[in-house]
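[1] no FASTA, just this:
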């Protein structure tokens, strides 16, 4: 494959150094947070209208229903690159890593389900006597994987890698669940023909990597692989978008289809190669641009959020519901099934990560728009509720996970062999 222009460049090449820096989760996290803060400051400044006009700017072919705003291109288009990288990373974990063990793989999946049901239940309970806001029950179900992974990278130095894998798995299942909820309860109709076409495209994407029949001829030809894979990936994305399903699911699906084993004289598997190529683009372009266009939420009416059952339900659902659902659901699952927590992790680590899962943003804001399209007042309060909940979740998770990271770094410095297991 010939997608990587800098991998074999001399070490002094500035592009090489930049790409390597962008492969760090910490660097990516700082860029994403900086972009989000910039958006928040800009939209709440006297120049806020300029920000709104910028993200509302549309372009794209109308004939393909792709005349989209910059905000939508960032959330549906660029973010699909990030989801592809995450799906690809999960595939590696399922085949070669932590998630090979079904007992451990089961836990984040159940945690994700509980982390959706409990927040929705809390919101519904708070809004049970408010028929004008009860339809927003789906808002606190979603975890924003991009922000959650970024915050974990920034504050989680020293934490076991298994915690990041747990969060990735949970967030992917969470996103898939949120997409299903949107499709069933918040979308007028799903177009089955484009969805079927996308499924065929994903299957073809996976087949072409297997090294048999047509795939073998493709891999042995002089034609660069990206000439086939990139147009196919774009086609799959367009079809998923046309179907009415959130288009980032196309990225997850193709990432999970990547081949993780080497064949013949390949120096590395396609999975590892494409991760090396795409991670800098994901971290340096897709995530910061997405954050910039998604995080611009006005602080207007913040004082009224806690008196509006919609805003209060969202905050309680994201901040408390995620903790109870994820931590409680995981712990209970280990008691009643054969599922097990990775021995490198402790329940306080899962508690801190469950706080991180309370970061809403993209999908939460999307469901907010769908829930209160005809109610501007509740829409404003709900958006502010998502922002407030996300800030509370970030601060709380930062405190807990920073302390846990410091604890693990002390253990590493002291030497694991001299530390009593009970001290962990």
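    Structure's in. What do you need? Just so it is clear, the model here is predicted, and its values are computed rather than measured. Numbering: from 1, shown residues only.
[2] C-alpha from now on. contacts and neighbour counts both.
    Noted.
[3] buried ones in the host helix or strand of residue 405, by neighbour count?
    Applying DSSP states H and E as the criterion places residue 405 in helix 376-414. Buried residues in helix 376-414, counted by 16 or more other CA atoms under 10 Å: 378-394, 396-398, 400-408, 411.
[4] which other helices and strands contact that helix?
    helix 145-155, helix 309-316, helix 347-356, helix 362-371 (3 or more CA pairs under 8 Å, 6 or more residues apart in numbering; DSSP states H and E).
[5] for those helices, which one ends up most surrounded?
    Across the helices and strands packed on helix 376-414, averaging neighbours per residue (mean count of other CA atoms under 10 Å) puts helix 309-316 on top, at a mean of 28.
[6] what's the angle from it to helix 376-414?
    Per axes from the mean of the first three to the mean of the last three CA atoms, to 10 degrees, the angle that helix 309-316 makes with helix 376-414 is 10 degrees.
[7] ok, for residue 30, nearest residue in space, not its chain neighbours?
    Excluding the flanking residues, the one nearest residue 30 by CA to CA, 6 or more residues apart in numbering is residue 154, at 6.9 Å.
[8] who touches the one you found in this structure?
    25, 26, 27, 29, 30 (CA atoms under 8 Å, 6 or more residues apart in numbering).
[9] doesn't the last one belong to a strand?
    No: under DSSP: H, G, I helix; E, B strand; the rest coil, residue 30 falls outside any strand and is assigned helix.
[10] what is the host helix or strand of residue 199 packed up against?
    Using DSSP H and E, residue 199 sits within helix 192-207. Here helix 192-207 touches helix 226-243, helix 248-256, going by 3+ CA pairs under 8 Å, 6+ apart.
[11] want to compare, so here's the second one:
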């Protein structure tokens, strides 16, 4: 069975390579037309998607999935419209392929150009979220890549319905359907075969919980971009406007708890603790948020005493860890120890404090007086995102079109030969 599954995955990768070789020559016009066709097809066939999604949700509830995972899994008319609009936004973006990054003419007359090119075959391993199926397919297509999608079994029916629609749209638009393929999802070995298909697959991007991401990063022989978990902090500085701070904390925490940019920890400067701690406790409590607090927060009987584990937990639920700190440097040190390098925010009216925080906090995104919910490819003008990278090589933060490209040097000569030494 394992050998059969390996061959199934590798055969899909070989088909993807053929499709990628065709996409290299595709014009922007043809790729954009395909993206619009995909968006239109999603709207026209939304009922098929919702019917499939209902099966996944029913199975998920029976399996005891958490509310956060069920939220990630859920598709609605509005969410389908959102991903369709995302495809159209991507179509409106500049095509990165062929962009000249550097160029010069050497003294000997050789003309050099470093140009942006597709990665080739990109594998996605992800959990629960069927919207990733559409986002990944659209971004891969626009950047000239073929996508191998390995979703989780929890979204089996939703992903299958979406991929059928996307492949049909590609064929209608005259591009290879194999530019988007869905891999088997019931055997974890299919992930292993994908992430070790060196030579067949050019890049793998895992997107999901810490267990999935760590397993892929540690076992892959294919180059991997690590998308990290989001242990996200909001630090309310001594000079903060407290009305602003309350809005930002609530939006960062409660807007949507199941996403990686949701705040999981709150840090409050001691100078404003007497005023702000009761205020934010009341506000969070009104939104049904459970606070896991230090001694200062836990004076309120509604607050649970925090354990050491709370400081490093990505809850993905209506929970938040909260602590009072004596200084901005103590806040930065806490983030350095417990943060995941995803998104960190400061609320302050002190320009020097903002500069210190943004300079010293090591994260893919640092917010000043803004909600952490803005760390998102769509919000950053990318149309959609294929993930949020917390590593430092090649790509960091929300990944859009350019992060799915590499480069090559094109050298033009006129019979140039290099002199012998």
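    In hand now; what should we look at? Here the structure is a predicted model, which means the values were calculated and not measured.
[12] could you get me the TM-score between them?
    Here the TM-score for the pair of chains, by TM-score structural alignment, normalised by the length of structure 2, is 0.25; 176 aligned residues with a CA RMSD of 7.2 Å.
[13] can you give me the helices for the stretch 1-150 of structure 2?
    Here the stretch 1-150 of structure 2 has its helices, by DSSP state H, counting those that start in this stretch, at 2-23, 28-44, 46-62, 67-73, 77-92, 131-142.
[14] now the fifth one: buried residues?
    This means helix 77-92 of structure 2. Those would be 80, 81, 83, 84, 85, 86, 87, 88, 89, 90, 91, for helix 77-92 of structure 2 by 16+ other CA under 10 Å.
[15] if we can go back for a sec, most surrounded residue in the contacts of residue 154 of structure 1?
    Highest neighbour count within the contacts of residue 154 of structure 1, by other CA atoms under 10 Å: residue 29, with 26 neighbours.
[16] just confirm it contacts residue 153, I think it does.
    Yes: if you go by CA atoms under 8 Å, residue 29 of structure 1 and residue 153 touch, sitting 6.2 Å apart.
[17] before we move on, the earlier item: could you redo the helices and strands packed on helix 192-207 of structure 1 as CSV and give each row mean neighbour count?
    Output for these, formatted as CSV (neighbours: other CA atoms under 10 Å):
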stretch, mean neighbour count
helix 226-243, 18
helix 248-256, 25
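[18] rebuild those as a markdown table, extending it with distance to residue 356 of structure 1.
    Shown next, in a markdown table, are these (distance: least, CA to CA, whole Å):
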| stretch | distance to residue 356 of structure 1 |
| --- | --- |
| helix 226-243 | 29 |
| helix 248-256 | 21 |
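[19] want to throw the helices and strands packed on helix 376-414 of structure 1 into CSV with distance to residue 255 of structure 1?
    What follows is these, written out as CSV (distance: least, CA to CA, whole Å):
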stretch, distance to residue 255 of structure 1
helix 145-155, 15
helix 309-316, 31
helix 347-356, 24
helix 362-371, 20
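[20] any idea how far residue 91 of structure 2 is from the residue nearest to residue 103 of structure 2 when sequence neighbours are not counted?
    Excluding its sequence neighbours, the residue lying closest to residue 103 of structure 2 (CA to CA, 6+ apart) is residue 113, at 4.3 Å. Residue 113 of structure 2 sits 26 Å away from residue 91 of structure 2, going by CA to CA, to the nearest Å.
[21] what does residue 83 of structure 2 give?
    Residue 83 of structure 2 is 12 Å from residue 91 of structure 2, by CA to CA.
[22] ok, now residue 122 of structure 2?
    From residue 122 of structure 2 over to residue 91 of structure 2 the distance is 19 Å, taken as CA to CA.
[23] re earlier: nearest to residue 196 of structure 1, of the helices and strands packed on helix 376-414 of structure 1?
    Distance to residue 196 of structure 1, taken as CA to CA, is lowest for helix 362-371 among those, at 23.5 Å.
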